[in-house]
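K.L.:
this one's structure only:
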């Protein structure tokens, strides 16, 4: 049965399009530790406020950080490197929901209910109990984003690290499912998740914990404190102050529109409570245009879909908003100088 789903509606309205800065801090630290040039972070909006309390930053900011740190961080250890930097409290009150809950199963339920304490309201954990134990599946709106395979790798590992910390021992999952294609680095993947039972090309990343692990009382269980921390997670999220710049708001609205289908200028303008003409004027003031922003977004998504899925060119064209496959092929030639087949065959653009 499904034991927990999404977020509180009021909470979602107040923090839509934002995340807490906690995970962004870990990603930045992992990138810098792996050799990322700090100057490359200079143009990322709102990184200067990461250490402030009581704020939320645009989701577009953490997605940009993912793009910058993915190369050096993942070459130097990836998800393992990020979570090696984690200490209890590094993810705010959300961390402590794990250790003080009655059982690991209760902890996973609480973490699912309050995922917005660290993530965008569009993200969610779905926890399901069955004969194998408890499965936590991550569902978010980033499936077409080039960095989604890395997000899909980190989330189950993050849950495994937090669950192991809460139980006081290294857990072995029943199963891990990942959205990316099977990797040749099978030893690294097995070490990352402490199991060889890893399945690839899943619709969504997930991790399954054995019933023997989820049903036993946690060593630091404190039901009264757990209830207090759940209230704190909800209230602190609602009370957090979003840090926005106009272009960040535009990017968040565009990403949100794309998650629901090919975006139109009128639709995105409506999401920003302005007329299409005003939206075009504001974009010009920011040194960009609707066409340029849409082109950049389409390029990222087409590249990801060609590299990470087996969807046909016709299907990708429809999903990304091209009129037909010929339009997509012309765009790919314009971007890279060769056709979609070359990107799919080489695994990189």
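P.N.:
Cool, the structure landed. Everything quoted here is computed from the prediction, not taken from an experiment.

K.L.:
Please count neighbours and contacts with C-alpha atoms only from this point.
P.N.:
Noted.

K.L.:
ranges for the helices of the stretch 151-300 of the chain?
P.N.:
186-193, 211-214, 223-239, 246-259, 265-271, 276-285, 290-308 (DSSP state H, counting those that start in this stretch).

K.L.:
any idea how far residue 15 is from the closest residue to residue 123 other than its chain neighbours?
P.N.:
Distances taken as C-alpha to C-alpha, 6 or more residues apart in numbering place residue 140 nearest to residue 123, at 4.4 Å, with adjacent residues excluded. With distances taken as C-alpha to C-alpha, to the nearest Å, residue 140 is found 16 Å from residue 15.

K.L.:
so who does residue 26 touch?
P.N.:
82, 83, 85, 86, 90 (C-alpha atoms under 8 Å, 6 or more residues apart in numbering).

K.L.:
Look at the residue nearest to residue 123 and say how many residues are nearby.
P.N.:
18 (other C-alpha atoms under 10 Å).

K.L.:
That one: what's it in contact with?
P.N.:
122, 123, 124.

K.L.:
got a winner among these for most neighbours?
P.N.:
residue 124 (24 neighbours).

K.L.:
Verify the contact between it and residue 109 for me.
P.N.:
No: using C-alpha atoms under 8 Å, residue 124 is not in contact with residue 109; the gap is 11.6 Å.

K.L.:
any chance of the helices of the stretch 151-300 of the chain in a markdown table, with distance to residue 40 and mean neighbour count too?
P.N.:
Listed next are the helices of the stretch 151-300 of the chain as a markdown table, based on distance: least, C-alpha to C-alpha, whole Å; neighbours: other C-alpha atoms under 10 Å:
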| stretch | distance to residue 40 | mean neighbour count |
| --- | --- | --- |
| helix 186-193 | 28 | 15 |
| helix 211-214 | 42 | 17 |
| helix 223-239 | 30 | 16 |
| helix 246-259 | 18 | 19 |
| helix 265-271 | 29 | 17 |
| helix 276-285 | 23 | 15 |
| helix 290-308 | 19 | 18 |
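
K.L.:
okay, now the one to match up with it:
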């Protein structure tokens, strides 16, 4: 599994929340590492930093305290893919937490530290994510702890109240919303860890709707998914794909490629500069790759390949090939 990545489901959830708060797709397209099209896929991974930047954008749009907790409570079952179903198809609340921690890598960064602590009096979930930006990390931890409370209440059908909730981040100016969302006034800040605790009797509550046979299948699937997970295409990969598509349609230009990526030509140029490259370099890279591929097939002539790659004529393609070979 790629380091410093998270599951696409969580990224999509925060992205959709940002869109619902009035941010536009072109604005959010500027978030580094975010694909133009984000499918719901348990195997797809995106940079953890992309999730952090999305949290930051969401917090700019939704300035009320408790943004992460509200999102966790509003997201339907299945919003986090297989991880949701692994947790709710467990025998008891305690087992649900243990299963979630064991299989957390299908949704969280591999560097996430999490554990379930049982001392006979309380059941505690301790969670330390891999996002380090203060505001984004706080929202992310709000989300995780609140989501586990949602699991408990949804799966048991009871309004279970936590014994206490602790956050490592400093206290916000107001946290009445968090008190209301968690249902307890024992919400503390500046703690050593991020934790949510329940009474032992709540920990042993059965989950009446759980399908234990299905739960076993899902846990095995989660293990396979963690092993087979793949990173989403990087931004330059997306640019080159858009260039190739524009070439194939005979309308290669920065305006057309920018439209495919939902950014302006100026933004496209700036992003390429930030990546240490430029428009001409990326067009040239795509042309070289496609030329090598197409010319392996004897049915393609130099003239037809030149036209396919938006060259003026075959002579221009030959000149480019001499340059590529000289560099190689």
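P.N.:
Okay, I see it. All values reported here derive from a predicted model rather than from experimental measurement.

K.L.:
What would you report as the TM-score here?
P.N.:
Here the TM-score for the pair of chains, by TM-score structural alignment, normalised by the length of the second structure, is 0.67; 241 aligned residues with a C-alpha RMSD of 2.4 Å.

K.L.:
re the thing from before, take the contacts of residue 140 of the first structure and keep only those in strands.
P.N.:
residue 124 (DSSP state E).

K.L.:
Nearest to residue 298 of the first structure among the contacts of residue 140 of the first structure?
P.N.:
Nearest to residue 298 of the first structure out of the contacts of residue 140 of the first structure is residue 122 (C-alpha to C-alpha; 20.5 Å).

K.L.:
Just tell me what that closest one corresponds to in the second structure.
P.N.:
Residue correspondence to the second structure (TM-score structural alignment): residue 122 of the first structure is matched to residue 111.

K.L.:
Likewise for residue 206 of the first structure?
P.N.:
Per TM-score structural alignment, residue 206 of the first structure is aligned with residue 195.

K.L.:
how many neighbours does that match have?
P.N.:
Residue 195 of the second structure has 24 neighbours, counted by other C-alpha under 10 Å.

K.L.:
Ignoring the adjacent residues along the chain, who's closest to it?
P.N.:
Closest to residue 195 of the second structure by C-alpha to C-alpha, 6+ apart is residue 126, at 4.5 Å.

K.L.:
That neighbour contacts residue 118, correct?
P.N.:
No: counting by C-alpha under 8 Å, residue 126 of the second structure does not reach residue 118; the two are 11.1 Å apart.

K.L.:
More neighbours: which of those two?
P.N.:
Higher neighbour count among residue 126 of the second structure and residue 118: residue 126, with 19 against 16, using other C-alpha under 10 Å.

K.L.:
ok, the more buried one to residue 230 of the second structure distance?
P.N.:
The gap separating residue 126 of the second structure from residue 230 of the second structure is 27 Å, by C-alpha to C-alpha.

K.L.:
same deal with residue 40 of the second structure?
P.N.:
Distance from residue 40 of the second structure to residue 230 of the second structure, by C-alpha to C-alpha: 13 Å.

K.L.:
What of residue 287 of the second structure?
P.N.:
Residue 287 of the second structure is 26 Å from residue 230 of the second structure, by C-alpha to C-alpha.

K.L.:
And for residue 148 of the second structure?
P.N.:
Residue 148 of the second structure is 26 Å from residue 230 of the second structure, where distance means C-alpha to C-alpha.

K.L.:
and the two? which has more neighbours close in?
P.N.:
residue 148 (21 against 17).

K.L.:
Can you tell me what that one aligns to in the first structure?
P.N.:
Checking TM-score structural alignment: residue 148 of the second structure goes with residue 159.

K.L.:
same deal with residue 257 of the second structure?
P.N.:
Under the alignment (TM-score structural alignment), residue 257 of the second structure pairs with nothing in the first structure.

K.L.:
which SS class is residue 257 of the second structure?
P.N.:
Residue 257 of the second structure carries the three-state label helix when classified by DSSP: H, G, I helix; E, B strand; the rest coil.

K.L.:
Sweet, I'm off.
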